[in-house]
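Visitor: Compute the structure for the input listed below.
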Amino acid sequence: MTLIVVLALGAFFGISHFRQNNSDSGDYEAAAADKAASPDASDSYVTRCGTPPTFTPTKIVTDSGALAVTMKITATCPTGDVLASSRTRVSVSASGANVASGYFNFSSTPIFVPRTDTGGQKYTEQIFRFPIGAFWRTPESLPSPSASTFVIESQQSGTTGAQSGEFLSRSTSFDATAPASPSTGDVEKASYDALRAIGDADRPVVLSQLGEKWVPQISSKRLGLVADGVTWNNTEMLREHLELRLRYPNVKLLWSGEWSVFSSKDFWITVAGVTYSDSADANRWCSTNGLSADHCFAKLISATHPIEGSTASR
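Guide: Predicted structure coming up:
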């Protein structure tokens, strides 16, 4: 069992949203055989290292179903490295805040990390996808890259596959097979911190883009509420918000206590960031997207407007 802790100062860039299809994780063996037949095959042949490699995040984005973290992996042995554990816990935190944590299976598709004792490529870049339930922070809610300390922890367990092989200059997208515990604290605390961070990051955008406009409100939940067969805690509220955020356009999170148009001041409110000048159009969006009247209605977003006249049910 190996524990890896790597600190990367201001190491990622290009925070944005994108839609990505998983890379094919297929016949690397055939490609490796072709590579081995080349004159410089010895330069690409790597063996498992006795000390863990370093991980550096280079990009953090969300796609249609996960938080995708691109990692630059560099071997600490001159002869490269092989990651082939069937159960590897990879956790990401930023300036002490939990970002993501999940288990990955590399036994059937190992990661071959290049040698550092040749003139070739010194690292490999691979994409680690953390589905909903295995990540807490959105890219927008992360600290400034230039001021952040990113810590990647990796703990290998389970069965181990390949001990050596050919490094191929390609990126593969790996999906976490299960969520893992956060780096610090528990899941409920990580979820609360994430809700607060996402709401804080969204507030200036809501003020500038959604303020004094009608939008579809698609969720309102508070701690301890019993609704839809769920007793809502921070973990469930974050899960629902992230599902909605990755499904609909420009979704934002509001804390009701910071806005004048909500009578209860302790709700997390999720809205779709499509704006309209009247409530009828906002309600039409709800109908077009197949959302029931109990789960979607028109709401005027404002920090000054009175509660009266700010809600239009269907």
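Visitor: For the rest of this, base every contact and every neighbour count on C-alpha atoms.
Guide: Fine.
Visitor: In the protein, mark out all the helices, start to finish.
Guide: 28-36, 41-44, 187-205, 234-247, 279-288 (DSSP state H).
Visitor: how much space between residue 103 and residue 52?
Guide: Look at residue 103 and residue 52: by C-alpha to C-alpha, to the nearest Å, they are 17 Å apart.
Visitor: I'd like to know how far residue 155 sits from residue 92.
Guide: Taken as C-alpha to C-alpha, the span from residue 155 to residue 92 is 12 Å.
Visitor: Who has more neighbours out of those two?
Guide: Between residue 155 and residue 92, residue 92 has the larger neighbour count (other C-alpha atoms under 10 Å), namely 23 against 17.
Visitor: Surely that one touches residue 130?
Guide: No - assessed by C-alpha atoms under 8 Å, residue 92 is found out of contact with residue 130, at 10.3 Å.
Visitor: Overlap in contacts, the two.
Guide: Counting by C-alpha atoms under 8 Å, 6 or more residues apart in numbering, the shared contacts of residue 92 and residue 130 are 100-101.
Visitor: Quick check: residue 60 touching residue 71?
Guide: No - taking C-alpha under 8 Å as the definition, residue 60 is not a contact partner of residue 71, at 9.1 Å.
Visitor: And this one, please, so the two structures can be compared:
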Amino acid sequence: MAAVVLVATAGVTTFALTRGSDPAPPEPAASPVTVPVTTAQALAPTETVTSSAVPLPVTEADLRRQVTGDSAVAESIVGRWVPQLSSKSLGLVVGGVTYDYPAIMTDFRRLHDRFPDAIMVNSGDFTNFSRHEFWVTLEPAAFRTAEEANAWCDEQNFAREDCHASRLMHTGGPAGNSKPR
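Guide: As a prediction, this is how the structure comes out:
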């Protein structure tokens, strides 16, 4: 049921407020927001204005929140071979892009758009990575062998340098836990 609320601020402005027993979930911050605009004279919608919310700058805390949100999935694939889709760190230059926090998150989101199950981990949380403080994007499709994970990369048409088999571990080291294509 919709109710019309009138607000007086330097003239009369109205807006629609939707109420119901099951409110719709909030829109994501970066989604366009549609706002019905009503004139005081006609009390009927005359125009719909759409504006995109401006995303806040991405910080290290945002990447850590992503890693925390993905940690249960990451733990479920420890010891299994999975496709590693990306690995980026601050200051890394790839293809003319110098990676900072926003660029790392953009890289992750681009891959997540293509592979909705993709997760982010921090290399410092696992012993299989030779370097720490890399933000790593993984496809959590678990395979029995590195060859099967690499075959998945081939099937998705990744360039050889952009996807390879990786095995998350909490013990041991990098030896034997990564296999390039």
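Visitor: Need the TM-score from the superposition.
Guide: The TM-score (TM-score structural alignment, normalised by the length of the second structure) is 0.78; 169 aligned residues with a C-alpha RMSD of 3.2 Å.
Visitor: follow-up on the earlier one: take the helices of the first structure and write them to CSV, including distance to residue 228 of the first structure.
Guide: Formatted as CSV, these follow (distance: least, C-alpha to C-alpha, whole Å):
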stretch, distance to residue 228 of the first structure
helix 28-36, 46
helix 41-44, 55
helix 187-205, 20
helix 234-247, 12
helix 279-288, 18
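Visitor: Quick one: closest of those to residue 294 of the first structure.
Guide: In terms of C-alpha to C-alpha, the element of the helices of the first structure nearest to residue 294 of the first structure is helix 279-288, at 10.4 Å.
Visitor: so the closest one matches what in the second structure?
Guide: On the second structure, the counterpart of helix 279-288 of the first structure by TM-score structural alignment is residues 146-155.
Visitor: Look at the residue in the first structure that residue 7 of the second structure lines up against and say how many residues are nearby.
Guide: Aligned counterpart of residue 7 of the second structure in the first structure: residue 49 (TM-score structural alignment). When neighbours are counted by other C-alpha under 10 Å, residue 49 of the first structure registers 19.
Visitor: show me where the stretch 51-200 of the first structure has strands.
Guide: Assigned by DSSP state E, counting those that start in this stretch, the strands in the stretch 51-200 of the first structure fall at 54-62, 66-74, 81-83, 85-94, 97-104, 111-113, 124-131, 149-160, 164-166, 173-175, 178-179.
Visitor: Distance-wise, check the residue most central in space within the second structure relative to residue 175 of the second structure.
Guide: Closest to where the C-alpha atoms of the second structure average out (C-alpha atoms, centre = their mean) is residue 109, at 4.1 Å. For residue 109 of the second structure, the distance to residue 175 of the second structure (C-alpha to C-alpha) stands at 29 Å.
Visitor: try residue 63 of the second structure
Guide: Taking C-alpha to C-alpha, one finds residue 63 of the second structure at 27 Å from residue 175 of the second structure.
Visitor: What residue in the second structure is paired with residue 100 of the first structure?
Guide: The pairwise alignment with the second structure assigns residue 100 of the first structure to residue 29, based on TM-score structural alignment.
Visitor: contacting residues for the closest residue to its match other than its chain neighbours?
Guide: Of all residues not flanking residue 29 of the second structure in the chain, residue 53 sits nearest, at 6.2 Å (C-alpha to C-alpha, 6 or more residues apart in numbering). When the contact criterion is C-alpha under 8 Å, 6+ apart, the partners of residue 53 of the second structure are 29-33.
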